[in-house]
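In: quick check, what structure comes out for this input:
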Amino acid sequence: MSFDNAYDALTEADGDQHWAFGTGFDDPLSGVDRTVPASVSTQDLSTYCLMLGDDALILSQRLTEWCSRAPELEEDVALANIALDLLGQARLLLTRAGEVEGNGRDEDTLAYLRDEHEFRNVRLAEIDCGPGPGGDFATTIARLLVFSTWRLAVFTRLTTSADPVLAAIAEKGVKELAYHRDHAAQWTLRLAGGTEYSRTRMIAGLDQVWPLVDELFTTHEAEHALPGVAVPSSEVRADVDAVLAQVFKAAALSTPEVAPMSPIAGKTGRDGVHTEAMGYLLAELQHLARSMPGAQW
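Out: Model (predicted):
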């Protein structure tokens, strides 16, 4: 049977499951009890979901900046798919944050209508190392390696969370994050073991992201307040360090010796204090939704 365009073919094959338009996927939370566990603070749970959701949303936005600009076509597709994985995690977590909060805010409201100081992502996710001026592919790989290794360690523990929604999100996420980590590790080996220039760029990329690594392992008060539900960030440091040490050994790289970025007045990204790059990122991310209030697409 012939079709006028590819979209007709897709809709004919899948009936009403128009996956090309972003629908028809399996719901990882189907059948999961969404009731907040007894004795769990809804405010702390909402904050924790915002933290994890914002991490994914902001890094997803950064990775999409490489679309059509990656060093090779296959990598263009790979980074886009990683960005989509993180966006999917962000949607689930922001939805959970909104429903637990109980103020009627959904995933779109939380993504598009919050101001900079209301975002709770780690600063590592927001720094600009994209394809524009000052950007660098090796730095993007260095960040992805650190971020995905850390997030995979957190999500692995979250699969046993007392909150069934968080546990279900984590169970889906660990499969995605394992790929993200391995993809970044392979590129780290490739760049470090390539030309003298590519190795220099990989070392420089690690040096650039390393000041923001310590923040990943600083346990937030919301994590302290959710025993059995949240994963204290400090608990995963040994696991993350061990994995990174393996990658660095295979790549003949040394752990960077650079000072960590200091909190601003004792505050970090988890507290809504961000780098200069965050404002520019949100301006692009939120432009359409703020320009056309109430629009649906």
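In: alpha carbons only for contacts and neighbour counts from here, please
Out: Noted.
In: how about the helices in this protein?
Out: 6-14, 42-64, 73-101, 107-112, 137-158, 164-192, 196-209, 221-224, 237-250, 276-291 (DSSP state H).
In: ok, the nearest residue to G53 once chain neighbours are set aside to E196 distance?
Out: In space, G53 comes closest to A90 once its chain neighbours are excluded; the distance is 4.3 Å by CA to CA, 6 or more residues apart in numbering. According to CA to CA, to the nearest Å, A90 stands 38 Å off from E196.
In: residue contacts, the residue nearest to G53?
Out: 52-57 (CA atoms under 8 Å, 6 or more residues apart in numbering).
In: state the distance from it to I141.
Out: Taken as CA to CA, the span from A90 to I141 is 21 Å.
In: T95 too?
Out: 29 Å.
In: and M202, by the same measure?
Out: For M202, the distance to I141 - CA to CA - is 8 Å.
In: overlap in contacts, the two.
Out: Contacts common to M202 and I141, judged by CA under 8 Å, 6+ apart, are T188.
In: rewinding a little: could I get the contacts of A90 as CSV with neighbour count and distance to D8?
Out: What follows is the contacts of A90, written out as CSV (neighbours: other CA atoms under 10 Å; distance: CA to CA, whole Å):
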residue, neighbour count, distance to D8
L52, 22, 38
G53, 29, 35
D54, 28, 36
D55, 27, 36
A56, 27, 33
L57, 27, 31
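In: and this one, please, so the two structures can be compared:
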Amino acid sequence: MNADVSPVNSANAPSESEEALPGAAENGPTGERPEAAYLLGLADDAMVYAQRLSEWMTNAPQIEEDMALGNIALDLLGQARALYPYIGSIDGTGRGEDDYAMLRDERDWRNVHLVEQERGDFADEMARLLWFSAYQVELHTALTGSSDDVVVGVAGKALKEVRYHLDHASLWVVRLGDGTAESHRRMKAALERVQPHLAELFDDDDASVTAAELGVGVLPSSLHDGVVARVRRVVQEATLTLPDASPWRSRGGRAGIHSRPMGYLLAEMQHIARSHPGATW
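Out: Predicted structure coming up:
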């Protein structure tokens, strides 16, 4: 996979005289501490993928897998919930976790395209989970060395969870790839379908560069080799090979530019909260 891609430009910070408008990309949360925009991207990745994985409840191939994917979704939800209140305390908005999750429009989200894609074949999900969890293992391992104590705490807890996520996805990829002719074919096709959305994971956008310079975050590009090595070992065990680089690739998620499925995902996720503003439960 070729990770030598042009970085995505992050949103510009509003001036002090401008009022933040929900959903406007130009009013992204760069705030009082610039690392907030970087952390928001990590929280949004976890939140959106938690929503997608929760869709497998009653749809997985066996009831044990319903439970397993539901628990992985809960782990990711916990990562997002741990970061959102902290981000609100440092980005100048004072927003809480419900504000971030339920009251932002599509252009105000900073997640990568990989996590927002529609639920497809079960093999597609295992390919996506394999790549995303391998990325998160490398990410949170690096973030345990952050200069921010809150980030270190979140990363330390998340690392224990995402190692299990990676093991779970790995077992399924091997089971499908090294199974029947049909399961092998479908796992191979799933790895090819997920390929166009991978390069974006490793883009060094403005927010990540700033966070790395401050010692709070890490450059996504620095994670590339470790992630690919983890995935390649699993794919080889599954008697498969990594597909060639895609002729096209996704980009723009960190700047609030999303693919078609994102709007539908948010409509379902946010419907109750937006239908009953101010309600508590």
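In: re earlier: how about the helices of the first structure in a markdown table, adding distance to E257 of the first structure?
Out: Below are the helices of the first structure laid out as a markdown table (distance: least, CA to CA, whole Å):
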| stretch | distance to E257 of the first structure |
| --- | --- |
| helix 6-14 | 52 |
| helix 42-64 | 24 |
| helix 73-101 | 28 |
| helix 107-112 | 35 |
| helix 137-158 | 15 |
| helix 164-192 | 17 |
| helix 196-209 | 8 |
| helix 221-224 | 28 |
| helix 237-250 | 13 |
| helix 276-291 | 24 |
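In: quick one: closest of the ones you listed to W297 of the first structure.
Out: The closest of these to W297 of the first structure is helix 276-291. By CA to CA, the value is 10.1 Å.
In: so what corresponds to L158 of the first structure in the second structure?
Out: By TM-score structural alignment, L158 of the first structure lines up with L143 in the second structure.
In: neighbours around its match, how many?
Out: 22 (other CA atoms under 10 Å).
In: so what's it up against?
Out: Neighbouring residues of L143 of the second structure by CA under 8 Å, 6+ apart: 151-152, 155, 216-218.
In: quick one: which of those is most hemmed in?
Out: G217 (26 neighbours).
In: what's the closest non-adjacent residue to that residue?
Out: In space, G217 of the second structure is closest to A211, 4.8 Å off (CA to CA, 6+ apart).
In: list the contacts of that neighbour.
Out: 34-35, 38, 217-218.
In: the same query, at a cut-off of 7 Å, please.
Out: Residues in contact with A211 of the second structure (CA atoms under 7 Å, 6 or more residues apart in numbering) are 35, 38, 217-218.
In: can you put these in a markdown table and add distance to E192 of the second structure?
Out: Formatted as a markdown table, the contacts of A211 of the second structure follow (distance: CA to CA, whole Å):
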| residue | distance to E192 of the second structure |
| --- | --- |
| E35 | 34 |
| Y38 | 29 |
| G217 | 30 |
| V218 | 28 |
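In: of those residues, which is the nearest to Q195 of the second structure?
Out: V218 (22.9 Å).
In: and the aligned residue in the second structure for Q296 of the first structure, how far from G78 of the second structure?
Out: Taking TM-score structural alignment, Q296 of the first structure has T280 as its aligned residue in the second structure. As for T280 of the second structure, its distance to G78 of the second structure is 19 Å (criterion: CA to CA).
In: L76 of the second structure matches what in the first structure?
Out: So L76 of the second structure corresponds to L86, using TM-score structural alignment.
In: much appreciated, bye for now.
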